[in-house]
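Colleague: let me see the structure of the following:
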Amino acid sequence: MIWQAGASRPISLHMKHLIQSRSRAGFSLVEVALAVAIAALAIITLLGLLPQGLEMARKTSLMVSDSNILQQITHDMGSEW
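Modeller: Down below sits the predicted model:
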């Protein structure tokens, strides 16, 4: 028998093992909250980068379009000579 701090009666070894194993099982609320906070921070960061990526894709598309127009003009001018 083992005396538990603050208890008026001793607890058995089986009960102590049961209490310890139950307290170690699963995740604590703090661990879950921390994991959710880290995931939320990562998602917010990625969503913050989305407008920059879309703007870069738009500019790249315009540059490709401009390049195609210039190539066509250059080709047309070269065939006239």
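Colleague: please count neighbours and contacts with C-alpha atoms only from this point.
Modeller: OK.
Colleague: residue 17 and residue 32, how far apart?
Modeller: Distance of residue 17 to residue 32, given as Cα to Cα, to the nearest Å: 25 Å.
Colleague: ok, residue 20 next?
Modeller: 20 Å.
Colleague: repeat that for residue 15.
Modeller: 27 Å.
Colleague: number of nearby residues for residue 30?
Modeller: 9 (other Cα atoms under 10 Å).
Colleague: which helices and strands does whichever strand or helix holds it pack with?
Modeller: Assigned by DSSP states H and E, residue 30 falls within helix 29-80. Helix 29-80 is packed against no helix or strand, with contacts defined by 3 or more Cα pairs under 8 Å, 6 or more residues apart in numbering; DSSP states H and E.
Colleague: near residue 18, how many other residues are there?
Modeller: Using other Cα under 10 Å: residue 18 sits among 11 other residues.
Colleague: and for comparison, fold this next one:
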Amino acid sequence: MSDETDARTRSEERAERAERMAKEGAQAMAEHLQSVKAIDERTVKLRALRLAKEAAEAEAKAAAPAPAPKRKRSAS
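Modeller: Reported below is the predicted structural model:
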């Protein structure tokens, strides 16, 4: 009878461990997905900032007068 009780106890322990592992796995996956989402949001924000900066630089460059061409020195 003790063998049967031991087997049942081991079986229950395995079931509890499997359930705990499943919960921990689900929690870890949720944390991972949340982290990935945060990274994606930061990437979008930084890309928008970079594009705005590049557009402002291009606009400033277009508005600035072209530099005067350099004269060549004549050999004397």
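Colleague: what range in the second structure does stretch 41-51 of the first structure sit on?
Modeller: Alignment of stretch 41-51 of the first structure against the second structure: residues 20-30, by TM-score structural alignment.
Colleague: cool, and stretch 60-67 of the first structure?
Modeller: Using TM-score structural alignment, stretch 60-67 of the first structure pairs with 39-46 in the second structure.
Colleague: can you list the buried residues in that stretch?
Modeller: Neighbour counts over stretch 39-46 of the second structure (16 or more other Cα atoms under 10 Å) mark no residue as buried.
Colleague: chain center to that stretch: distance?
Modeller: In terms of Cα atoms, centre = their mean, to the nearest Å, the centre of stretch 39-46 of the second structure is found 7 Å from the chain centre.
Colleague: who touches it?
Modeller: For stretch 39-46 of the second structure, there are no external contacting residues (Cα atoms under 8 Å, 6 or more residues apart in numbering).
Colleague: mean distance between that stretch and the first structure after superposition?
Modeller: Superposing on the first structure and averaging over aligned pairs (mean Cα distance after the TM-score superposition for the first structure), stretch 39-46 of the second structure comes out at 0.8 Å.
Colleague: do the same with stretch 16-28 of the second structure
Modeller: Averaged out, stretch 16-28 of the second structure is 1.4 Å away (mean Cα distance after the TM-score superposition for the first structure).
Colleague: buried set for that stretch?
Modeller: Under 16+ other Cα under 10 Å, stretch 16-28 of the second structure has no buried positions.
Colleague: now that stretch: how far from the chain's centre is it?
Modeller: 25 Å.
Colleague: what residue in the second structure is paired with residue 29 of the first structure?
Modeller: For residue 29 of the first structure, the residue aligned by TM-score structural alignment is residue 8.
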